[in-house]
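Asker: Prediction below, plus the sequence it came from.
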Amino acid sequence: MTVETKMTFTAADIMLHFPENWTEDYDYYYEDNGTDTCCVGELCPQYHSMRFDAVFIPVLYSVVLILGLLGNGLVIAVLGQLRQGWSVTDTFVLHLAVADTLLLLTLPFWAAQASSQWHFGTFWCKITGALYQINFYCGIFLLVCISLDRYLSIVHAVQMYSRKKPWLVQTSCLCVWCFCLVLSIPDWIFLEALKDERRDERVECMHNYRLYGNHTKEWRLASRLLYHLVGFLLPSAILVFCYSSILLRLHRGTQGLQKQRAIRVILALVVAFFVSWTPYNVVLMVDTLFNRDLIIDTCATRTTLDISLVVTSSLGYMHCCLNPVLYAFVGVKFRRHLAKMLKFLGCRLKGQVRAGSRRSSVWSESGNTSTSGF
């Protein structure tokens, strides 16, 4: 790829919500205003963030990968044993576990890039990047589906799904996957394995928005707005509305033990989502303002922003490890069948899980929740 003599690369413009500090090339260079070490036409190097990435990313991604695969693997295994008696929530949780697992499987590629460079070529850059994108969005939208189902069942006593129509739940999940596939189209088009001048001529998997004209900033802004609106703000608004309404509905009724437990779980769901993804989205919004020249940009602030993006995005990946705990391990029937599996494998448990409930999660079946029956 050829570039003009005055063209440089921005510092670690993390594409959308992809891991690490991926860069996207466009016309931009620092002016000598007396407040930065970079001069006109010179690159702002990333030596500090590169050293940080080479240590932090491989270590953390390895931990997240092991914990996430273990948790989601157990969810898939247990639900596979329960396939004859799946509830609506079980179906969504299964798809959620699959999406989280596929997302986690992309982490070794980003860890290898951080420790060295991208060794897998443009083809695998597109495959891996799009796979990450699809499963990231899918995980969020499946959480939204679970929230809407619980909201309609508990607050309005409306059965959007039922056991008599299992195809309807599967159709909803299929629509989510197809919609996420559509959202990944820009990644199939623009992702390439390219050399980054600011990162010591390393080959990295990044968006090349200069493929179709000189509207690089416009393409980048459109992709950022798509992520901010569809990937975070809209799902966040739905989650807050649904769970707030559910909490109000539960609070007005009698405060039984199951209801108190359900309220704690609901609060845990909301807190886990926002603690995991809000810091990254805030930093990403600041990065968007930097790229639009709305905030004074220097090499020092860019380095700080690069490292902040890596740290906060890594925190977001921890949500893949929390999902199995929040959506499955708290379920009585899930724990009971997990105990049976462990006993079958020869593991002795200190305590036995009571088998007195037919619920497969903290949520009761759709259609049985019109009176807040958790």
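Answerer: That came through, no problem. Numbers count the residues shown, from 1 in each chain.

Asker: Every contact and neighbour count from this point should use C-alpha atoms.
Answerer: Fine.

Asker: A helix includes residue 192, no?
Answerer: No. Residue 192 sits outside any helix when classified using DSSP: H, G, I helix; E, B strand; the rest coil, being strand.

Asker: count of residues packed around residue 233?
Answerer: Counted with other CA atoms under 10 Å, residues neighbouring residue 233 total 14.

Asker: Against residue 276, how distant is residue 59?
Answerer: 18 Å (CA to CA, to the nearest Å).

Asker: Now name the helix or strand holding residue 235.
Answerer: Assigned by DSSP states H and E, residue 235 belongs to helix 234-252.

Asker: same for that helix, what does it pack against?
Answerer: Helices and strands touching helix 234-252, as assessed by 3 or more CA pairs under 8 Å, 6 or more residues apart in numbering; DSSP states H and E, comprise helix 121-155, helix 257-291.

Asker: one step back: comparing residue 59 and residue 276, which residue is more hemmed in?
Answerer: The neighbour comparison of residue 59 against residue 276 (other CA under 10 Å) goes to residue 276, with 21 against 12.

Asker: contacting residues for that one?
Answerer: By CA atoms under 8 Å, 6 or more residues apart in numbering, the residues touching residue 276 are 315-319.

Asker: try it again with 10 Å
Answerer: 270, 312-320, 322 (CA atoms under 10 Å, 6 or more residues apart in numbering).

Asker: ditto for residue 53
Answerer: Contacts of residue 53 by CA under 10 Å, 6+ apart are 20-21, 47, 59, 111, 113-116, 306-307, 310-311.

Asker: Okay, one more to line up with it:
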Amino acid sequence: MSNFTENYTYEEYPYVDDLLPQPCQFTFCVSFIRSILALLVLATILGFLCSVALGVTLAKCPHLWDRRHPGKHKLFLMSAATTIFATTLAFFAVEVKQGWVFGYHFCQVTRGLKHGCLFAQGLVVAGSACPISWDHLRSLLLAMLWIVGFLCATPAAMISTPGDVCAPSLKPELHPWSLAHTLVFLAIFAILPLVMLLAKVALTWHGKNKCLQMDLTWLLYIFWSPYAIALLLDKLLQENLLTSTCHFQECLDYFLGISEGFGILHCFALPLLFLGLGLRRQRTSKAGRP
């Protein structure tokens, strides 16, 4: 048998590696690594400055938002959340440059805070749509929803595992947490606004259009709804509930990256918008005085 093996050639047969399917190539991060770093640095600086500026303006000029929708309590909670969100982006900017160097538990805390800020804002925006005449009760409700939003980020923290990057883990034992995170994100940024929008249309149809109040803070859902859909498709793909090709997976990878990048813009776009509206109201009020 040893002589047979030595003299045997495989020239007439294809290599085994050639028969195996080639892995899909994901090139989004490699293609946009510099753009990702620039976006994170820009969002960190502008998000922090704009959010702090909005918070200071709310504290010094609360009359600009009294009896207006959105009110000062809602905007203050949102500015606090965007400030924390922008701060967490600084650590991910360092991660892009030199990998995750902050440890296992800090990875969980950072990703938990990042998603908690998003969930808190999403719940606050939805909760403020219901008109409540008593200011103290409305403020208490919004504060409770803000805290619940951070609690909803527990699955995001549990599945966070640092390696070269701080990213969600695909370990089988963390599968329930991963599924819960996807469902929470989808519920807050896709299902909840859609249900409330349909309710608004139905109430308007019956002549009760003042029962639900919607304002510019609902732009938050426009920023993050695409990413919620991308997360859903990615989870369906992981669960083998979608039959796909490498081309589809590569397109989904781009969709995930671009939609998350678009969502990150909210941390300075929305505070800047609200700050501009407040300053405009101040000028208008001064111009109207005799």
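Answerer: Received it, and whenever you're ready, just let me know what you need. All of these numbers come straight from a predicted model, not from anything done at the bench.

Asker: And the TM-score between them?
Answerer: After superposition, the two chains reach a TM-score (TM-score structural alignment, normalised by the length of structure 2) of 0.76; 268 aligned residues with a CA RMSD of 3.5 Å.

Asker: Burial-wise, tell me which of the helices and strands packed on helix 234-252 of structure 1 comes out on top.
Answerer: helix 121-155 (a mean of 21; mean count of other CA atoms under 10 Å).

Asker: The helix or strand hosting residue 57 of structure 2 against structure 1, how far on average?
Answerer: For residue 57 of structure 2, the element it lies in under DSSP H and E is helix 33-60. Helix 33-60 of structure 2, aligned to structure 1 and superposed, deviates on average by 1.9 Å (mean CA distance after the TM-score superposition for structure 1).

Asker: Would you mind pulling up the elements that that helix packs against?
Answerer: helix 28-31, helix 72-98, helix 246-264, helix 266-288 (3 or more CA pairs under 10 Å, 6 or more residues apart in numbering; DSSP states H and E).

Asker: can you redo the contacts of residue 53 of structure 1 as JSON lines with distance to residue 209 of structure 1?
Answerer: JSON lines is the format used below for the contacts of residue 53 of structure 1 (distance: CA to CA, whole Å):
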{"residue": "20", "distance to residue 209 of structure 1": "18"}
{"residue": "21", "distance to residue 209 of structure 1": "16"}
{"residue": "47", "distance to residue 209 of structure 1": "24"}
{"residue": "59", "distance to residue 209 of structure 1": "31"}
{"residue": "111", "distance to residue 209 of structure 1": "24"}
{"residue": "113", "distance to residue 209 of structure 1": "21"}
{"residue": "114", "distance to residue 209 of structure 1": "22"}
{"residue": "115", "distance to residue 209 of structure 1": "25"}
{"residue": "116", "distance to residue 209 of structure 1": "24"}
{"residue": "306", "distance to residue 209 of structure 1": "20"}
{"residue": "307", "distance to residue 209 of structure 1": "23"}
{"residue": "310", "distance to residue 209 of structure 1": "22"}
{"residue": "311", "distance to residue 209 of structure 1": "25"}
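
Asker: and of those residues, the nearest to residue 224 of structure 1?
Answerer: Each of the contacts of residue 53 of structure 1 was scored against residue 224 of structure 1 by CA to CA, and residue 21 proved nearest at 14.7 Å.

Asker: what residue of structure 2 takes the place of the closest one?
Answerer: Here residue 21 of structure 1 stays unmatched in structure 2, going by TM-score structural alignment.

Asker: How much space separates residue 261 of structure 1 from residue 330 of structure 1?
Answerer: Distance from residue 261 of structure 1 to residue 330 of structure 1, by CA to CA: 10 Å.

Asker: most surrounded residue in the contacts of residue 276 of structure 1?
Answerer: Busiest of the contacts of residue 276 of structure 1 [other CA under 10 Å] is residue 320, holding 27 neighbours.

Asker: Need the counterpart of it in structure 2.
Answerer: Residue 320 of structure 1 maps onto residue 267 in structure 2, by TM-score structural alignment.

Asker: from what I can see its match touches residue 83, true?
Answerer: Yes. Between residue 267 of structure 2 and residue 83 there is a contact under CA atoms under 10 Å: 7.7 Å.

Asker: shared neighbours, these two?
Answerer: 44, 46-48, 50-51.

Asker: Can you lay out these as JSON lines showing distance to residue 115 of structure 2 and neighbour count?
Answerer: Output for those, formatted as JSON lines (distance: CA to CA, whole Å; neighbours: other CA atoms under 10 Å):
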{"residue": "44", "distance to residue 115 of structure 2": "15", "neighbour count": "27"}
{"residue": "46", "distance to residue 115 of structure 2": "19", "neighbour count": "20"}
{"residue": "47", "distance to residue 115 of structure 2": "16", "neighbour count": "30"}
{"residue": "48", "distance to residue 115 of structure 2": "17", "neighbour count": "23"}
{"residue": "50", "distance to residue 115 of structure 2": "20", "neighbour count": "23"}
{"residue": "51", "distance to residue 115 of structure 2": "17", "neighbour count": "30"}
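
Asker: so which of the residues you listed comes closest to residue 236 of structure 2?
Answerer: Nearest to residue 236 of structure 2 among those, with distances taken as CA to CA, is residue 44, at 31.8 Å.

Asker: I'd guess residue 167 of structure 2 is in a strand, am I close?
Answerer: Yes. Counting by three-state DSSP, residue 167 of structure 2 is located in a strand.

Asker: Please give the number of neighbouring residues around the corresponding residue of structure 1 for it.
Answerer: Applying TM-score structural alignment, one finds that residue 167 of structure 2 aligns to residue 206 in structure 1. For residue 206 of structure 1, the count of nearby residues is 28 (other CA under 10 Å).

Asker: Quick check: residue 206 of structure 1 vs residue 230 of structure 1, distance?
Answerer: According to CA to CA, residue 206 of structure 1 and residue 230 of structure 1 sit 21 Å apart.

Asker: and what of residue 137 of structure 1?
Answerer: Counting by CA to CA - residue 137 of structure 1 and residue 230 of structure 1 are separated by 9 Å.

Asker: tally of neighbours for the residue nearest to residue 275 of structure 2 when sequence neighbours are not counted?
Answerer: Closest residue in space to residue 275 of structure 2, ignoring its immediate chain neighbours: residue 54 at 5.6 Å, by CA to CA, 6 or more residues apart in numbering. By other CA under 10 Å, the residues close to residue 54 of structure 2 number 25.

Asker: Contacts only, for residue 54 of structure 2.
Answerer: 48, 60, 75-76, 78-80, 270-276, 278.

Asker: Could you tell me which of the residues you listed count as buried?
Answerer: Neighbour-count burial (16 or more other CA atoms under 10 Å) applied to those gives 48, 75-76, 78-80, 270-272, 274-275, 278.

Asker: what sits in contact with each of residue 137 and residue 230 of structure 1?
Answerer: Common neighbours of residue 137 of structure 1 and residue 230, using CA under 10 Å, 6+ apart, are residue 183.
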